[in-house]
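Trainee: I would like to see how this sequence folds:
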Amino acid sequence: MAETTDLLVIGAGVFGLWTARAAARAGMRVILAEADIPGAGASGGLVGALTPHQPDRWRPFKQFQFDGLVTLGARAAELAAETGIDPGHARCGRITPLVDERSRERALAHSRAAREVWSGAAEFEVLDSVPQGAQGLIAPEAAPFGVVRDTLSGRIGPRALVEALAHSVSRMAQIRSGWRLRSLAARDGVARFDRGDISAGHVVLAAGWGCLDFLPASCLPEDGRSGPGVKGQAALLAARADPGAPVIQANGIYIVPHADGRIAVGSTSEKTWRADGPDARLDALVETAASLAPALRGAEVVERWAGIRPRAPGREPLVGPLPGAPRLVLATGGYKIGFSIAHLVGDAVCTMIAGHGRPSGLPDSFTPEAHGLRAEERRI
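Mentor: Model prediction:
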């Protein structure tokens, strides 16, 4: 006979952990099931950069992430006070070098747009030279046309955040590590694991890039849209930096000084790959980062990491009930922005399963229907 609970969350990455925490705090009986251990997937990486989208062509998706960046600091502080574990959050800003006149002109246009849509909550400005706090993290020759500085960006310690969230959830709910999902009867709210069956009033599928594997093929998009995973590689270097130094973003690379003074570098974005682990592409990424940042030259690589980041079929995050199966809520696709919005996604999912409808701030572009997922005619 299946065990019963109010809410079953499948996947203990940041989406699943924030959702389980929100639901447990709302008084629901929650079981959080994870195939490995919390943060075993993309949420357990090294980089933790928190950077906004460009402020032009503003739309609900960008507003949602903006709201996440603005509110995450308070949520991280609350979590640290509750658990005694510092998630390593800092709104330290970001510096982006400008390499030609065209990039400078675009940056000036973005600066004007930011003054309008960011409403004074953060600054976006173009500087003629690398500011003092970023010296050593950008070689002057890498920014011949100045730099962009924004104060909305920041960083968080991925593993510290996962540890703090798991500690918080474990006080109010059950975390079951090593529970591997075998099948899912979405309309019935029954999940079959290798260790037993669980029947829940609602099921939240937050298992990262593997989420769509548990849905019938007839539910999935037919138009060949991208998804579900992108391989990312990163490295942690023993180079020292002021933990209040800004995030550097250049040439698709992030250089992130963390709270312990060490520096993370990442990441690749590989839609196809031969092996899941770190490889020569990471070596090339570290070399490129060192050419940008004098502080990284000759630094010891403390850890090499690779993981598969979830990218939903419609490219934006995928959050909401599966068509034809309202007891199953999907929460995945936080590719590149997952840490900045996961707490808001958790709140939104909790609101929906409590029967209060879809929150007004959750973009319609996040719905399964917007991603091309369809109702299943046969039993799901």
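Trainee: can we go C-alpha only for contacts and neighbour counts from here?
Mentor: Noted.
Trainee: pull up the gap between the closest residue in space to residue 165 that isn't next to it in sequence and residue 162, please.
Mentor: Among residues not flanking residue 165 along the chain, residue 17 sits closest, at 6.1 Å (Cα to Cα, 6 or more residues apart in numbering). For residue 17, the distance to residue 162 equals 8 Å [Cα to Cα, to the nearest Å].
Trainee: also residue 10?
Mentor: For residue 10 relative to residue 162 (Cα to Cα), the value is 15 Å.
Trainee: also residue 176?
Mentor: Noted for residue 176: a distance of 15 Å to residue 162, by Cα to Cα.
Trainee: SS state for the residue lying closest to residue 225 once chain neighbours are set aside?
Mentor: Once flanking residues are discounted, residue 225 sits nearest to residue 313: 5.3 Å by Cα to Cα, 6+ apart. Using DSSP: H, G, I helix; E, B strand; the rest coil, the structure places residue 313 in coil.
Trainee: before we move on, the earlier item: who has more neighbours out of residue 176 and residue 162?
Mentor: Neighbour tally, residue 176 and residue 162, criterion other Cα atoms under 10 Å: the higher count belongs to residue 162, 23 against 19.
Trainee: doesn't residue 16 make contact with the more buried one?
Mentor: No: Residue 162 is beyond contact range of residue 16, at 10.3 Å (criterion: Cα atoms under 8 Å).
Trainee: from the contact counts, what lies against the helix or strand hosting residue 164?
Mentor: For residue 164, the host element (DSSP states H and E) is helix 158-172. Helices and strands touching helix 158-172, by 3 or more Cα pairs under 8 Å, 6 or more residues apart in numbering; DSSP states H and E, are helix 14-25, helix 60-83.
Trainee: surely residue 148 and residue 106 touch.
Mentor: No: Residue 148 is not in contact with residue 106 according to Cα under 8 Å; the separation is 10.4 Å.
Trainee: of these two, which one has the most company?
Mentor: Between residue 148 and residue 106, counting by other Cα under 10 Å, residue 148 is the more crowded of the two (25 against 11).
Trainee: now the other sequence, so there's something to compare against:
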Amino acid sequence: DVADASGHDPGYVRSGRLQPIADAAALELARAREDTAKELWQDNARWTVTDTPTSKFRPHSPTGYWIHDTLSALIHPRQGCRALVEALVGKGVTIETEASDQGPTLWATGAAGLAALGEGRQRMVGTGIKGQAALLAYDARNAPQIFAGGLHVIPHGDGTVAVGSTTERIYDSPDTTDAALDQIIDTARTLVPTLRQAPVIERWAGLRPRARSRAPILGHWPGRPGHYIANGGFKIGFGMAPLIAEVMADLLLEGCDRIPAGFRVEDSL
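Mentor: Below you'll find the predicted structure:
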């Protein structure tokens, strides 16, 4: 719908995911999960243990077996944001980078917002966790994404591959890349041999907001009538953002509270 409304490709594709199986115990567990996936996913997606993945863009597997699921999807973050903005503008929404707080105000302000929410409180509400990632020039479009050795390798439709990321609680600079990213790149090239000669075309670092509870923080900002919070998503926030947006829009505009237990602001204070 966003692509149709904006005329821009958000880079969404449900291309699945490959995971190498490390040892005999992991192989037994993976095969058991085939039955669980059939029950939970029904005919919508498959979880398969295979020794002959169809994609040549794949990680090395110590056992010679891989998990291939067709549930996983990916999106190009920058293309997705651009498409969303253009879709909203096309529907008459005005987007301003600076504006006064008028009417119900939702604060989705990341690590800085967690710090503001925690001011004057005895316990830390959350903090920013640094992540570093890189973009490589390699065309593996439509190949399954890869998860191996704790690393995500994401082939985008524009002929690039994203690899990442670090999880750093201690750092000198929140938005500067360093040797930690070099290690990520080296690991990706070791795990996925086809990337060994792929040049790095961009390096990125930034903070992800991690709530103390590790769950998103949603709801009214205590002591600030008319102000609301959507924060703390950390690693799952990007995937959950569409549903979080629906829940918070219902709360702000209709007064309908559908925030799940465990996600409420008071759960993190």
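Trainee: where along the second structure do the helices fall?
Mentor: 2-6, 24-41, 77-90, 110-118, 179-191, 237-249, 265-268 (DSSP state H).
Trainee: of all these, which one is nearest residue 100 of the second structure?
Mentor: Across the helices of the second structure, residue 100 of the second structure has its closest neighbour in helix 110-118 (16.9 Å, Cα to Cα).
Trainee: so what does the closest one touch, helix or strand wise?
Mentor: In terms of contacts (3+ Cα pairs under 8 Å, 6+ apart), helix 110-118 of the second structure is packed against strand 126-137, strand 200-211, strand 227-231.
Trainee: dump those strands into TSV; add mean neighbour count as well.
Mentor: Formatted as TSV, those follow (neighbours: other Cα atoms under 10 Å):
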stretch	mean neighbour count
strand 126-137	22
strand 200-211	18
strand 227-231	24
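Trainee: show me the contacts for residue 295 of the first structure.
Mentor: 136, 137, 239, 240, 241 (Cα atoms under 8 Å, 6 or more residues apart in numbering).
Trainee: try residue 70 of the first structure
Mentor: Contact analysis of residue 70 of the first structure by Cα under 8 Å, 6+ apart lists 121, 152.
Trainee: give me the nearest residue to residue 87 of the second structure, chain neighbours excluded.
Mentor: For residue 87 of the second structure, ignoring the flanking residues on the chain, the nearest one in space by Cα to Cα, 6+ apart is residue 6 at 4.1 Å.
Trainee: what lines up with that neighbour in the first structure?
Mentor: In the first structure, the residue matched to residue 6 of the second structure (TM-score structural alignment) is residue 83.
Trainee: quick one: that match from residue 217 of the first structure, how far?
Mentor: For residue 83 of the first structure, the distance to residue 217 of the first structure - Cα to Cα - is 42 Å.
Trainee: and residue 198 of the first structure, by the same measure?
Mentor: Taking Cα to Cα, one finds residue 198 of the first structure at 23 Å from residue 217 of the first structure.
Trainee: how many neighbouring residues does the residue nearest to residue 165 of the first structure have?
Mentor: Counted by other Cα under 10 Å, the residues lying close to residue 17 of the first structure total 31.
Trainee: for residue 36 of the second structure, what is the corresponding residue in the first structure?
Mentor: Using TM-score structural alignment, residue 36 of the second structure sits opposite residue 113 in the first structure.
Trainee: please apply the same query to residue 196 of the second structure.
Mentor: Looks like residue 196 of the second structure aligns to residue 297 there (TM-score structural alignment).
Trainee: right, and that match touches residue 286 too?
Mentor: No: here residue 297 of the first structure lies out of contact with residue 286, judged by Cα under 8 Å, at a distance of 9.5 Å.
Trainee: out of those two, which sits in the more crowded spot?
Mentor: Comparing residue 297 of the first structure with residue 286 by other Cα under 10 Å, the one with more neighbours is residue 286, at 26 against 14.
Trainee: and residue 351 of the first structure? What does it align with in the second structure?
Mentor: Using TM-score structural alignment, the equivalent of residue 351 of the first structure in the second structure is residue 250.
Trainee: burial of the residue nearest to that match when sequence neighbours are not counted, as a residue count?
Mentor: Leaving aside its chain neighbours, residue 250 of the second structure sits nearest to residue 256 (5.3 Å; criterion: Cα to Cα, 6+ apart). Number of residues near residue 256 of the second structure (other Cα under 10 Å) recorded here: 12.
Trainee: again, but for residue 217 of the second structure
Mentor: Neighbour count for residue 217 of the second structure, taken as other Cα under 10 Å: 29.
Trainee: circling back: between the helix holding residue 164 of the first structure and helix 14-25, how big is the angle?
Mentor: Using axes from the mean of the first three to the mean of the last three Cα atoms, to 10 degrees, the inter-axis angle of helix 158-172 of the first structure relative to helix 14-25 is 30 degrees.
Trainee: and the helices and strands packed on helix 158-172 of the first structure as a markdown table, adding distance to residue 168 of the first structure?
Mentor: Formatted as a markdown table, those follow (distance: least, Cα to Cα, whole Å):
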| stretch | distance to residue 168 of the first structure |
| --- | --- |
| helix 14-25 | 7 |
| helix 60-83 | 6 |
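Trainee: point out the most buried one among the ones you listed.
Mentor: Counting by mean count of other Cα atoms under 10 Å, helix 14-25 has the highest mean neighbour count of those, with a mean of 28.
Trainee: give me the contact list for it.
Mentor: 7, 9-11, 29-32, 39, 43, 162, 165-166, 168-169, 172-173, 204-207, 331-332, 338-339, 342-343, 345-347, 349-350.
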